[in-house]
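# this one's sequence-less:
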């Protein structure tokens, strides 16, 4: 197969496998066409005020210090004297948009929203705001517009500050909340002189939404236990007190206003969110006013956590809810229809109303969720052949009618507790049924994708065997396959297409189900190659074959385990350190072997350390910069000393001096920026310009250096490290240095191993050039030892990814690391910088791999095929490990593993091209002169 066609096919196949996970697990749970349901009895409140303190942890609001003083004295007094309180349990990802959607729309958003940065509406959904008569909102432009955009009519009004105000380097981020409070006050003052507005404000079913972002911003910058974070909570507490007083005064203290304060997500001790740590998923909920229960005293209460004792709230009843339950609570309080897509269950313990009202509200809640269940079932039944359709047996049509009839009869006869119990049962069954129909096609799609996965992996193995080894040299090339063979697969494809067409299934199903057909056709067409491959394994001694398979399985499992336990990478590196001793290389190159052992053990330390970001230490960043300068300059001096009378060309020396200067500047900029932000002076413009200039030049300057192995690798390392230091906050700045040292030794080790296994020796490493990769005459066929080289490459790439973090740390973005470049909140730009920081260690490993291919006289394309097989087997592991049960953290993490593994395969292919560009290309800005390499 032509290499371009193979690469294009490989990319297409892997893109299909990657996208399949979103169709299987991440399809939108929303259905449309439901009839709105609302409680028929008069609601207790005419209006609702919703405060959402973005990034506020439950413990930060509820805790008291040693003197018994709270961070929020007004809200604590509300809990003690007027309202109800508890913990709202959020779901991952603990980000602002999913949290607000759960709060206001009552459902947990699907991941398709990620593609739009959780700002736009990937699908239309209903919300409490949409069902209200009028909603006025104040706050961030990242949150408010999405609820206005999805609303029908013109009754959801937004008042947003400029995005530039979301500046992490600002003197006081609590000004964001002050802006909201001030504008709300101005709004009510102006309403007294505006008859039209005054009339609207006195309507029923009115909502006021105050989005308070200051706490989240201060938490990112200063951490949740900082003075700034706690002071911001106090300012919010004071602001809430003022707004409550003003609203009650505006409405003449009519007692018809309900107030709710909560948060979209919490925050870790190290100032990030996005994953499932309890500090991120436990948020406060305080409710008071019209329709809300007063405090309930209890002798004791039991919870799995020990927070009550720390909060000094043991005798005050804590009432926990799921975050989506708050939407039906708000709807019930002001008497609007429950949001059509809500999956929340009304928390009755918060309501201060008659038993009749509570029963009717639960009946409405159950009818609204049941409506979704019916629509979902009808959709699935319509798209499935009647003899294949398997309904959800626990909630048949007769069961639905029976429960609704019994509940309505119970309400009619005043048996309200019985009615509530029946409605709760119906809600539980309807939610289970929604999940059943939402995952109805999961096994069918999963089987199709698995068949494609296995077929593709086998096909790549056959391509390696046929085109890049000597095993099939005697097999004659046969053009095409038999007509019967071709027609059989064609018939299978047509039958599958007809089966899908009859059921009117989505077009993506055709891709997943039909893709295995041509893949397996290509596999079975190579039957002679399969025979020869099997025969070659049979020729192995049983002990040798068992040992080879054991090593392969153990290696793959270590890679898989590293996604769950970073320490397994340390275990793997320790095993790697023993490799030269097992292969008896110790007697040939003791210095190199000793360096290999020490480098492996040094790098093995990093996966054992805490996840990066928890404890910033800019002194370690400075140390890393000085160490790199010392080691790089020592290497250059040593090379010049060995050359004796030979001198480095002036232009090359200029390049290295520029890179040394850039590295020194980066080290200074990191400390200067940190000091400036700490003193609340913002990001200096000079620092910002130098940072962006360093980033821009990091991919260009290496192309000016010679293409000899170590000079080019050194130039790449120096340039990339200048940028990496600017994005570092702690010990991770030392990680690329340890990784680069191991890569340097690996190149030397592989040359020694290549000579040992009979590959003709090349010139000394100092004389080798990356230009050899363009010389087809230098390449050889694959050997069994190349499997080990490819595995090393994959292992080092996984180490580059997990060496200083894990899935949770990748999901939890820490804006501190980009402060040298910008402090104004910009999720896509900040995310791009974070991504580049993650990519830099990958680039270092890929460039080293290019050097290994030069030293072992192997085509990068051939070696990469083995890498493709290894990474595909890893990805297949994670496909089977994806969970749709258990905690949300378990589900989210398992899916993240698969997405990372699949992206890893595609990413390595793209990264190989970047590495070849960085190593083989050279910009000639001046006339070439004859020179000696380092």
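Ah, there it is. For clarity, every value in this text was computed on a predicted model and none was experimentally measured. Numbers count the residues shown, from 1 in each chain.
# contacts, neighbours, all on C-alpha from now
Will do.
# quick one: residues contacting the residue nearest to the spatial centre of the chain.
In the chain, the centroid-proximal residue (Cα atoms, centre = their mean) is residue 811; its distance is 3.8 Å. By Cα atoms under 8 Å, 6 or more residues apart in numbering, the contact set of residue 811 is 273-275.
# for these, pick the one with the most neighbours.
Highest neighbour count within the contacts of residue 811: residue 273, with 30 neighbours (other Cα atoms under 10 Å).
# if I look at it, how far off is residue 815?
11 Å (Cα to Cα, to the nearest Å).
# what do you get for residue 785?
Using Cα to Cα, we find residue 785 at a distance of 44 Å from residue 815.
# pull the longest helix from this protein.
Counting by DSSP state H, the longest helix found in the chain is helix 888-920.
# secondary structure element for the residue lying closest to residue 525 once chain neighbours are set aside?
Nearest residue to residue 525, sequence neighbours excluded (Cα to Cα, 6 or more residues apart in numbering): residue 481, at 6.4 Å. If you go by DSSP states H and E, residue 481 is not part of any helix or strand.
# one more structure, for comparison:
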């Protein structure tokens, strides 16, 4: 049904005013880009703004001399999963054919337990636990599970705001205090990606010494254990130098010294060979050796004085795909082993480990004491007798300490005062600028409600300590810590309600603004008087001005003004001209289409959007969507007589969508399979050869040119298969990446990707020719970056897009759109576009999970760790299917005789509904999997709105000048 105003019978012809001209879609496109760029970062302002505030006072444990350690050693096995360290194996977990480095002894103590003969890749650490010398547990990390945030939590005690990751690997996008900063001296060894932020971010950089290798050493095809052995050798050299350097010797013997060994080998090995491979377990064996040798080295240097505490943990885990980043439990559960001075030993009477299903089979003795990752910083501070980091959100795990009741109580009190100081600093910031300040309710003196001020809590704990009531003082300190964390969270969320309301009104305003644009062009309304300005349109202006006044007083960030400006602007425009919406109501009442049919159509659209939303948590939903598109929608739109004449088109469409529905059902976790990669390349070559036969048209002015380019693409795809298989086999044999293969891979990637640019946009070229050149130009790139069935997916995805073009062309021929207006029947086209967009994202992996990406294909082009180029290659591969979607959408838009970017207007309304849904699903509570998924889902969905607008504009550009 066209959304057209019904023609009423008139007594005599009269001259009617010219229809109103709608807004330019290109103008709407720019507004969409602005709106999404403004609102997407809003979740970081609302849910995840930085917790760092300036706190002037520091707190440490008041202790008797010698009660705790003089120095602390921190080992971080980068990318080490808890289960991979703690579990045992019936046989050796790595092959004898891949021997350990010569310096690592391969002696019988690799046995985990003498009774059953099981083995462990970490005999030293396991022996510490089984003998009762060490306390152990699982350290639970937060998202994003990346190296930088993980180390900030471990050493700074704070969960760096998620937005800091978007600022890359810069030294200190967010300043923070740390254990190193509070130590007397810190000696750090490891990766150049981690150490500089703690040295350059320290209040006294001379206090932190950093020893790091060159970035070129992080070669994913080399044996990564050399990185960990390098760290050990640097510590040995430091100790040797101390014997002849009196200044260094004095520094090493001061109380409050911290050593940090960043052991990157596991992360590099896990990315290359995945954490279930023998290489990963072999690297754990090397890490265990480095820990053992470090303990012995420092014991010898300090004369076995017994004044050293040791902490072994990891910054994040690793998925079965060899990746990390999201909140999957494999990424958030890391090991924690603590031993040495100040650490409790297991007593004979102690209860055995409280295992769950996760740790049931590990066979470890003692009590499993789980902590949050930020607790590790607090634990190290107490063990070393240094002040807790000012912005730490950690709680001292008191059960790890070998401490008297008094020392436990004083440690808990210092922790509580540090957390309270941070909450008080946040409170003061709000109090200074808030128009009407609302204090934290539980810190308001109200005996009737059972609440007391923070000062009352502090003074009561001091009295308890003075009276020697240490058990009660510890409990009251823990209560104060809980309340302080609640207060910090309260002030973090202080403006949540207002900001979420503004952002929601912004999204709704953009939807209404876009719908108004569609209705103006569809209903051919007469122009409205420019002088008319309804009173309702003045409401957003008044609200905006009052908000600006409030924001000026409160000195809020500039982004808050933008959150207020955009909704106001959208609603001013919408409320100023309600005629399109009133006309829609009148049209619906007088239309021959029943209200029930309209409601059914709207319900189908909503259900489709909800199905897409569900697909973010279970990608199999997109298989059902593809099947529904292939079987139900076209058949519902075409009458039986038409189905008979359009049977071949419908059959190809149904077959293509059925084949496409297979891929969301396939597992995300996939190993390298060169046979499947070659099959995918073969499919693409066969499709390109078939295109050469079907498109042959000597009458076409551009066919000779098109034929040359298609033949070049076929040749490059065939060459790509040879180079890819050769490189992959060499990497599998651990022979590295041949230089010739690397150059050939880069040449094929660059040459094939640049073919569309070289081909240009010759005028008068039939659209099937231009489409074919674009579709097959990126086949070599997809092949070289494929691990398994991705190339097959691209071939099927391209086939489905071609079938979609043919289907919509058939419909357009059956029901021509001579007036060029957007009609109700065109809504399904935008819905199909949105579905294809999601199928492109979720067809070969769960893009809502960062850990579904894998790096192995990138090693065919580069092997030295470089996060931005490697990430760019993965992103390039991810975007390839959407070049095809952009071109196909442009062709469909033209075949339907719609103005440029018309599908974008309808698609924007649909995609924004999905964005609002995920905006309210964002959470900072619950499991880290839930938090991480909620962030990722919203960002991806919001980016889709931004991306789809750019995509459709790009499609118009790519297909400009074609005929047909």
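Alright, I've got the coordinates. Not measured: the values here are computed from a predicted model.
# can you pull the TM-score for these?
Once superposed, chain against chain, the TM-score is 0.92 (TM-score structural alignment, normalised by the length of structure 1); 896 aligned residues with a Cα RMSD of 2.2 Å.
# element containing the most far-flung residue of structure 1 relative to its centre, please.
Within structure 1, residue 645 marks the point farthest from the mean C-alpha position, 54.6 Å out by Cα atoms, centre = their mean. Using DSSP H and E, residue 645 of structure 1 falls within no helix or strand.
# residues in contact with residue 841 of structure 2?
Applying Cα under 8 Å, 6+ apart to residue 841 of structure 2 gives the contacts 847, 878.
# cool, and residue 16 of structure 1?
Shown in contact with residue 16 of structure 1 (Cα under 8 Å, 6+ apart): 511-512.
# now swap in residue 758 of structure 2 and tell me
Contact partners of residue 758 of structure 2, counting by Cα under 8 Å, 6+ apart, are absent.
# secondary structure class for it?
Recorded secondary structure, residue 758 of structure 2: helix (DSSP: H, G, I helix; E, B strand; the rest coil).
# show me what residue 126 of structure 1 aligns to in structure 2.
By TM-score structural alignment, residue 126 of structure 1 lines up with residue 177 in structure 2.
# contacts only, for the closest residue to its match other than its chain neighbours.
What sits nearest to residue 177 of structure 2 in space, not counting adjacent residues and going by Cα to Cα, 6+ apart, is residue 389, at 5.3 Å. Counting by Cα under 8 Å, 6+ apart, residue 389 of structure 2 touches 58, 156-157, 177-179, 182, 377-378, 381.
# JSON lines for these, including neighbour count, distance to residue 467 of structure 2 and secondary structure?
Formatted as JSON lines, the contacts of residue 389 of structure 2 follow (neighbours: other Cα atoms under 10 Å; distance: Cα to Cα, whole Å; DSSP: H, G, I helix; E, B strand; the rest coil):
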{"residue": "58", "neighbour count": "16", "distance to residue 467 of structure 2": "25", "secondary structure": "coil"}
{"residue": "156", "neighbour count": "30", "distance to residue 467 of structure 2": "34", "secondary structure": "helix"}
{"residue": "157", "neighbour count": "30", "distance to residue 467 of structure 2": "32", "secondary structure": "coil"}
{"residue": "177", "neighbour count": "24", "distance to residue 467 of structure 2": "34", "secondary structure": "coil"}
{"residue": "178", "neighbour count": "28", "distance to residue 467 of structure 2": "33", "secondary structure": "coil"}
{"residue": "179", "neighbour count": "27", "distance to residue 467 of structure 2": "32", "secondary structure": "helix"}
{"residue": "182", "neighbour count": "24", "distance to residue 467 of structure 2": "31", "secondary structure": "helix"}
{"residue": "377", "neighbour count": "28", "distance to residue 467 of structure 2": "30", "secondary structure": "helix"}
{"residue": "378", "neighbour count": "29", "distance to residue 467 of structure 2": "26", "secondary structure": "helix"}
{"residue": "381", "neighbour count": "28", "distance to residue 467 of structure 2": "26", "secondary structure": "helix"}
